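J.: this is a predicted model, with the sequence first.
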Amino acid sequence: MTTHEVLNQVPPLVGHDTSDDRALREGLEREGAGWALDEVSELGRLAGTAEAQHLGRVAERDKPILHTHDRYGHRVDEVEYTPAYHELMRTAVSHGLHGAPWGDDRPGAHVARAAKFAVWNVDAGHGCPISMTYAVVPALRSAPTLSAQLEPLLTSREYDPALRDPATKQGLVAGMSMTEKQGGSDVRANTTTATERPDGTFELVGHKWFTSAPMSDLFLTLAQTPSGLSCFMVPRVLPGGERNRMQLMRLKDKLGNRSNASSEIEYDGASGWLVGEEGRGVRTIVEMVNMTRLDCVIGSSTAMRSALVQAMHHARHRSAFGARLADQPLMRNVLADLAVESEAATTAMMRLAGANDRAVRGDEGEAALRRIALAVTKYHVCKRAPMVVGEALECLGGNGYIEDSDLPRIYREAPLLSIWEGSGNVAALDALRAMAREPQTLDAYFGEVEQAEGSDARFDDALARLKKELTSFDDIEHRARRVVEQLATVFQGSLLVRHSPAAVADAFCATRLGGDHGAAYGTLPTGLDLTAILERASAGLPVMAG
């Protein structure tokens, strides 16, 4: 017997273009990569298909499996991934989300890559080796011979997951192996040792606490030599085909990011090649950190946008108390508030992608801006993402708490990027270090944000408060989070005032800079143009039912 008819349920969010985000598209044009819009749209349409979304769910559900030994007792140290994971990797590599921009001379190549990385949002876990491959290339250039051998394969658009001699493969992916259990973010506390051999290679002995994507073809790692902490390239398979002495001890059981195998490894006499100057390992990896920090901002911005789109889609189709949720004043307040947060993050992300593109091409002013603006934005945007995703999840009520909605998966991912590449305190203190050691970074920052002066009184007041905060550096470490948050919101405000529609900029300045806002989202004041904000944010969503 039919006991009920299914009514008032929201259709699946499929068949849309995840790149149909006006803030992202406008940023792509503004930062010099408008030429990539067709490819970004192609990838966005693919991400919106039911097939791609299914691959993401399966990769997350069927976690990687560690095999330390074969049936006979020989060490094999292999991780088995689901085929869905490999299909996601193949798509990402073929669209150049990994190292491809380093082989592309066109201005805006790194901006295009940032946009594609953002719209291919079906699974965060496989993005980890993609991001690390992108990040190792500039560090590897400190060893020209190695770079000449490996960079063509790191930039290749062929995905080749087999464990073989790198020279025999069509393409490579890379990982990082930096932290140890006694040190964490304090990498100078590392105890892994590297001893030079007569042939110029080094023998590494030690235990690494976090090594993500351990099936990668090569890793950059840190180890102590008599000259101090140094950087090394450690291949998974040695020239000639013998496996390097990297033993996988266990995989981490993580809150989220489950499709990505994060492992503990031991170097038991592993072979490594020096990258950069001996004893200057931290300096060697600085450029790599810039790249992965940018990807943290991209990932957090993407999480916000993905959660917002899910919430808006739900509200446009679901009715309660006699009206669509999207038409009810309080829900409109919540959604508009989330939309403002999302646009601020996306606009800052695209500006930083542009700064990064110009910095790698030798623009010293943009490199100085990237140095400080990236640190403060990484701190702030990654802190905001879990709050945005949590509020968006609540827009679906109990349905949002169910795995089928995909929001729990986004919610589990959201805290990770605030931890990766240094937790909040590390990022905040690094921003202070940049100001103290490289005064030109603060000059570049103010040169950027002061372009918005005179456009909005609330922005001008926030900028004046920030400058007052920086007149004294007494107790600056105690105030680090406060100062960095101000730096980040003023940076976002300056961009929105200059580039976003008046409705969005007005809402941001009134709330994030002017203080007319509560502790939770959905506390926008009256008098703002919520209709314009919501129409902009919902561009590209499927047509409402009914």
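T.: Here it is on my side, so go on. Residues are numbered from 1 along each chain as shown.

J.: all contacts plus neighbour counts: C-alpha atoms, from now on.
T.: Will do.

J.: list the buried residues for the stretch of helix or strand residue 313 belongs to?
T.: Here residue 313 sits within helix 281-317, counting by DSSP states H and E. Neighbour counts over helix 281-317 (16 or more other CA atoms under 10 Å) mark 281-282, 284-285, 287-317 as buried.

J.: ok, structure two:
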Amino acid sequence: MAATTHTVTNQPPPLVGYDVFAADAALAEGVGRHVPPALLEEVRGELGELGRAAGSAHAQRWGALANEQPPVLRTHDRYGHRVDEVEFHPAWHRLLGHAVSAGLTDAWSRPAGHVRRTAGFLVWTQAEAGHGCPLSMTHAAVPALRADPALAAEWEPLLTSRVYEPGLRPVAEKPGALAGMAMTEKQGGSDVRATTTVAESLSSDGEYVLTGHKWFCSAPMSDAFLVLARTSGDEGELSCFLLPRVLPDGSRNSFRIQRLKDKLGNRSNASAEVEFDGTTWARRVGEEGRGVATIIEMVAATRLDCVTGSAAVMRQAVAQALHHTAYRQAFGRPLADQPLMRNVLADLALESEAATALALRLAAAYDADTEQERAFLRMAVPAAKYWVTKRCTPVAAEALECLGGNGYVEESGMPRLLRESPLNSVWEGSGNIQALDVLRALRREPAALHAFLTEIGTARGADHRLDAAIKEMLTELADLEGIEARARRLAERMALVLQGSLLVRYAPPEVADAFCASRLGTDHGASFGTLPPTLGLRAIVERARPVVDG
């Protein structure tokens, strides 16, 4: 045994054994703002239970194991039968099972369902982000399936169930089910109009067989998938289909998993390339030729989860940085008390709080479901998806740097967060797609712009920098010459003024002041840690810091 040469000192304790929900003031206050008073105690109780689970040692261990032992594709069984199954580490099933039992696949059957689910998603995916994919797909499949009342009646109770049962068997025999999605093809990418998969009708009851491929299939171990295919050959219109993995008679549907993607991050989750061989059975969802309009309901819901998922990665990265610097000493005092480090931490905390506030506001609009709020979402969702997901990577990188060399080591968990951080900016349409979608709403849906302006207008007069930023945005909107080339600038400006209006109305004065000065004013550098030193930086840091009891 080697001799002891030194005593370990000046190392922070692990951030474990805390309530992820209660330790996040911005999230807890947002829930209080958007949940009706009669439900608030119940919702806070649910989220507190979930938050303590997410901050526990066992959940953090599950997250590490699920990424260290990624899924494995088994195309055949030992006897040579084609099975196309994906095997996961038990930790994955524990994470997913806990999430399903907490209601994270269901925002549809409870009052304030979207706010409570969004808050829960933000809390629980801080333990591990990869399993958020099947949670999101399953949740988002519900509004698409409602285009066909018979299919919705059959599948919605299973998709919103709180029982997780892995494995493939007829869904009629299962207490709960998961759903995935497969739209992207090799030649098309985000341009789903380039789809070449063909659907041939078998009957007048909406039964078809599919021939083709999908280049990205999310969550291939799911019980069913929403897919797009042409109903009349290459020139036909796109229709939406529900493709089950197991047929009603118990036999396996023809769903050939060619390989799993070797991804930058999100390694606990399986993404696949799949083939349909002309015998792949599916049922049409909604009207023939209306596939994009049908599946767009699913895409809209998953885009909100992109915003929420990025907010979760940001929050966990910032929480780790704040925790580390509160304990780590340098030059005779904690790092967090060093003026320059405090500036960096406060800047990161602002980005995290703004993302959280925006995600919850979008969720509340889904819950309200009024004509005004639906119009607001039409413009706010793509703008938020564009901007919040873009900010996730620089936040994760800067937070990692706060831990110094320790942050670059896998054991810290920070590299996993950094690898995860670009995902949501790519998934469900990358930055250009979101920016162009904002323009599409501007051109086709005047009510969307009116609703957006009404929302940000409620904060007018509260901060001169916000007022100036709104004026600049309106100037951008008034000049449509070459607007497509400026679409990213416009989407960014719209997201920032929306975040600014939320913080001015609801956040503490020091948070709103710092955000408006740095994001909407002119006094901000290109990197984090360049906030005006006159702002209340200590208060911002203390508000964001997670505190472990005891």
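T.: Now that the structure is in, tell me what you want to look at. Fair warning: this is a prediction, and the values are worked out from it, not measured in the lab.

J.: fetch the TM-score of the aligned pair.
T.: Overlay of the two chains. TM-score (TM-score structural alignment, normalised by the length of the first structure): 0.97; 537 aligned residues with a CA RMSD of 1.0 Å.

J.: returning to that earlier point: okay, the helix holding residue 313 of the first structure sits on what stretch of the second structure?
T.: Helix 281-317 of the first structure corresponds to residues 291-327 in the second structure, going by TM-score structural alignment.

J.: and residue 432 of the first structure, what pairs with it in the second structure?
T.: By TM-score structural alignment, residue 432 of the first structure lines up with residue 439 in the second structure.

J.: mind checking the SS state of that match?
T.: Under DSSP: H, G, I helix; E, B strand; the rest coil, residue 439 of the second structure falls in the helix class.

J.: just give the number of residues close to the closest residue to it other than its chain neighbours.
T.: Spatial nearest neighbour of residue 439 of the second structure, excluding adjacent residues (CA to CA, 6 or more residues apart in numbering): residue 487 at 7.0 Å. Neighbours of residue 487 of the second structure under the rule other CA atoms under 10 Å: 21.

J.: go on, residue 516 of the first structure?
T.: The criterion is other CA under 10 Å. On that basis, residue 516 of the first structure has 15 neighbouring residues.

J.: need the contact list for it.
T.: 510, 524-525 (CA atoms under 8 Å, 6 or more residues apart in numbering).

J.: which one of those residues sits closest to residue 341 of the first structure?
T.: Proximity of those to residue 341 of the first structure (CA to CA) peaks at residue 524, which lies at 11.7 Å.

J.: show me where the stretch 1-150 of the first structure has its strands.
T.: Using DSSP state E, counting those that start in this stretch, the strands found in the stretch 1-150 of the first structure span residues 65-69, 75-80.

J.: residue range in the second structure corresponding to the last one, please.
T.: Taking TM-score structural alignment as the measure, the second structure aligns residues 82-87 with strand 75-80 of the first structure.

J.: the matching stretch vs the first structure, average distance?
T.: Average distance, stretch 82-87 of the second structure versus aligned residues of the first structure after superposition (mean CA distance after the TM-score superposition for the first structure): 0.6 Å.

J.: show me what residue 212 of the first structure aligns to in the second structure.
T.: Alignment note: residue 212 of the first structure maps to residue 218 in the second structure; criterion TM-score structural alignment.

J.: count the neighbours of its match for me.
T.: Residue 218 of the second structure: 22 neighbours (other CA under 10 Å).

J.: close enough to count as contact, it and residue 179?
T.: No - in this structure, residue 218 of the second structure is not within contact of residue 179 by CA atoms under 8 Å, at 9.0 Å.

J.: overlap of the contact sets of those two?
T.: 134, 137.

J.: would you mind measuring from the match of residue 212 of the first structure to residue 89 of the second structure?
T.: 18 Å (CA to CA, to the nearest Å).
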